[in-house]
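In: Mind folding the following:
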Amino acid sequence: MKNDELATRRAEAIAGDRCFTKGRLRDEFRMKPAPGAEPVKWYKSAYGGKYAVYRIADCVPMREKRPPTEKQQQAGLRLSVLSRLNSTSGRMARRAHDWLSLAPLFLDTETTGLGNTAEALEIGLTDAAGRVIFETRLKPTVAIEAQAAAVHGIDETAFSSAPSWPDVTLQLRHAIGARPVIIFNAPFDTRILKQTAAAHGDPADWLGELTVYCAMELAAGYFGATNRYGTISLASAASQAALTWEGEAHSAIADARMTAGVVNAIAAYHLALLQEQERLQA
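Out: Coordinates of the predicted model:
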């Protein structure tokens, strides 16, 4: 509001001996009750509280806001960076950055179903850059459920020459070594691997000794949950990170690569904040 317009509005209200709440005085006239000014009347609010009105003639103009100094602007920008670093998204981004510093691997499986007897049909393992570390199909001991087949498109004909779990377990264990593993929906895939091993009488104790991080939990914290379960799908996380699929979605390697892409995208926010902080401190 221009000064001339504000002065005219004030003069008209004073001439009309009008009364206003503190909020309207502030917002419409940039005024406040003068020291010692008494309310003209008190009213009850709809929520059980009380509010007062003041005669505008008993009020004084508020001090004009001064533009912030360069020092104040810089301080505000530094506080903004700190606030973002400490926000939920900032903390998730720091977590992603910390994970990547450990040279993790990214794992995904395609399965015969979702239940307690489901097994892995495919295992894909990549590094953070999406390079394939290990990839195989597996011959299951149970039938593929129709609902699972509709998602990944794998049918029984794909396993005529595929190995079974005992044929690949040592290779998988060697490929992972001591590196941490990041999985989108880690509880599900680790359960599937253990069920696959159990179907062949393999206790596979080494699976329980892996360091595993859940990228779904990370993505839900960073992007926000998209369903009533408090989770987010890999497709939704990829979309929010503006990523495109390498290969078809719902293949083990493609999903492992996309998981790596999502974690890298989240970690990039942490690096951007650190760079902004460093620039402001220079």
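
In: Please count neighbours and contacts with C-alpha atoms only from this point.
Out: Noted.

In: Buried ones in the helix or strand containing residue 5, by neighbour count?
Out: Element membership of residue 5, judged by DSSP states H and E, is helix 3-15. The neighbour-count check on helix 3-15 (16 or more other Cα atoms under 10 Å) flags 10, 13-14 as buried.

In: Out of those, which comes closest to residue 249?
Out: residue 10 (64.8 Å; Cα to Cα).

In: Distance-wise, check the closest one relative to residue 51.
Out: Distance from residue 10 to residue 51, counting by Cα to Cα, to the nearest Å: 22 Å.

In: on that earlier part again, okay, the buried residues of helix 3-15 in JSON lines with distance to residue 125 next?
Out: As requested, the buried residues of helix 3-15 are exported to JSON lines (distance: Cα to Cα, whole Å):
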{"residue": "10", "distance to residue 125": "71"}
{"residue": "13", "distance to residue 125": "74"}
{"residue": "14", "distance to residue 125": "76"}
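
In: Please generate a structure for the following sequence too, so the two can be compared:
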Amino acid sequence: MVKKIKLKNTVILDTETTGLGDEDEIVQIASIDGFTGKILLNEKLKPIKSISKSASNIHGITNEEVKDCITYQSIHEKVVKLTAGKKVLIYNAEFDQRITYQTAVLHDCNSEKIEKWDMFCVMEWYSEYYDCWNDYFDNYTWQKLTSAARQQRIDISDLSAHEAWSDCEITRRLIHAVNLELTLK
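Out: The predicted structure follows:
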């Protein structure tokens, strides 16, 4: 049974990356307070490697756009501090934690605290709530974030999907909408 997500003492985090592989890294990272929506972090970052064309086609961030940005190393301690003692809510948590860990390692930062995040996957939670079973995978079918928002009739016309801050806010709105439905049941 799906339970409401308690939003006190949480942060919502999202990243955009150079690609999806084991050598890829963050080019944009954002975090908001899960309860208030206050922006805690919203940075574009200069990666060590180039952004793949396929990744750029998804999030719209180009190599030219990030060539003069700060590096991940300069914000690593802020990321660690933002997530310390908080539940980290992420839509597709396994991916974003892995890519944040990889990026920390690539930039010679201590990755230990990222590995130990108190993390919660909002995508898996929502998929269970949406209740679309996949017999082949023996699990609930994962829903894209924008599809989940559409399914819940959440207005996201003021946001840009695949932009880290916007994806954090879409996730927050989705949690609030589902929490409200769960309260009414």
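
In: what TM-score do we get after superposing?
Out: Once superposed, chain against chain, the TM-score is 0.90 (TM-score structural alignment, normalised by the length of structure 2); 179 aligned residues with a Cα RMSD of 1.7 Å.

In: sorry, back to before: could you tell me where the helix holding residue 5 of structure 1 falls in structure 2?
Out: Aligned by TM-score structural alignment, helix 3-15 of structure 1 falls on no residue of structure 2.

In: so where do the helices sit in structure 2?
Out: Listed in chain order, the helices of structure 2 (DSSP state H) span 53-59, 63-66, 76-83, 93-106, 112-115, 122-130, 145-151, 164-184.

In: Give me the mean distance between the third one and structure 1.
Out: In other words, helix 76-83 of structure 2. For helix 76-83 of structure 2, the mean deviation from structure 1 after alignment is 1.6 Å (mean Cα distance after the TM-score superposition for structure 1).

In: re the thing from before, now for the helices of structure 2, which one comes closest to residue 36 of structure 2?
Out: Judged by Cα to Cα, the one of those that comes nearest to residue 36 of structure 2 is helix 164-184, at 9.1 Å.

In: I'd like to know which elements the closest one is packed against.
Out: strand 10-17, strand 26-33, strand 39-44, helix 145-151 (3 or more Cα pairs under 8 Å, 6 or more residues apart in numbering; DSSP states H and E).

In: Residue 95 of structure 2: which of those is closest?
Out: strand 10-17 (9.3 Å).

In: packing partners for that closest one?
Out: In terms of contacts (3+ Cα pairs under 8 Å, 6+ apart), strand 10-17 of structure 2 is packed against strand 26-33, strand 87-90, helix 93-106, helix 164-184.

In: Check the mean deviation of the longest one from structure 1.
Out: Once the two models are superposed, helix 164-184 of structure 2 sits on average 0.9 Å from its counterpart in structure 1 (mean Cα distance after the TM-score superposition for structure 1).

In: relative orientation of that helix and strand 39-44 in degrees?
Out: Angle between the axes of helix 164-184 of structure 2 and strand 39-44 is 140 degrees (criterion: axes from the mean of the first three to the mean of the last three Cα atoms, to 10 degrees).

In: how about the residue most central in space within structure 2, what does it touch?
Out: Residue closest to the average C-alpha location in structure 2 (Cα atoms, centre = their mean): residue 14, at 2.5 Å. Residue 14 of structure 2 is in contact with 29-31, 90-91, 96, 164-165, 167-168, counting by Cα atoms under 8 Å, 6 or more residues apart in numbering.

In: what about 6 Å?
Out: Neighbouring residues of residue 14 of structure 2 by Cα atoms under 6 Å, 6 or more residues apart in numbering: 29-30, 164, 168.

In: Now which residue in structure 1 aligns to it?
Out: With TM-score structural alignment as the criterion, residue 14 of structure 2 pairs with residue 108.

In: Relative to structure 2, which residues correspond to stretch 187-194 of structure 1?
Out: The alignment of stretch 187-194 of structure 1 onto structure 2 (TM-score structural alignment) covers residues 94-101.
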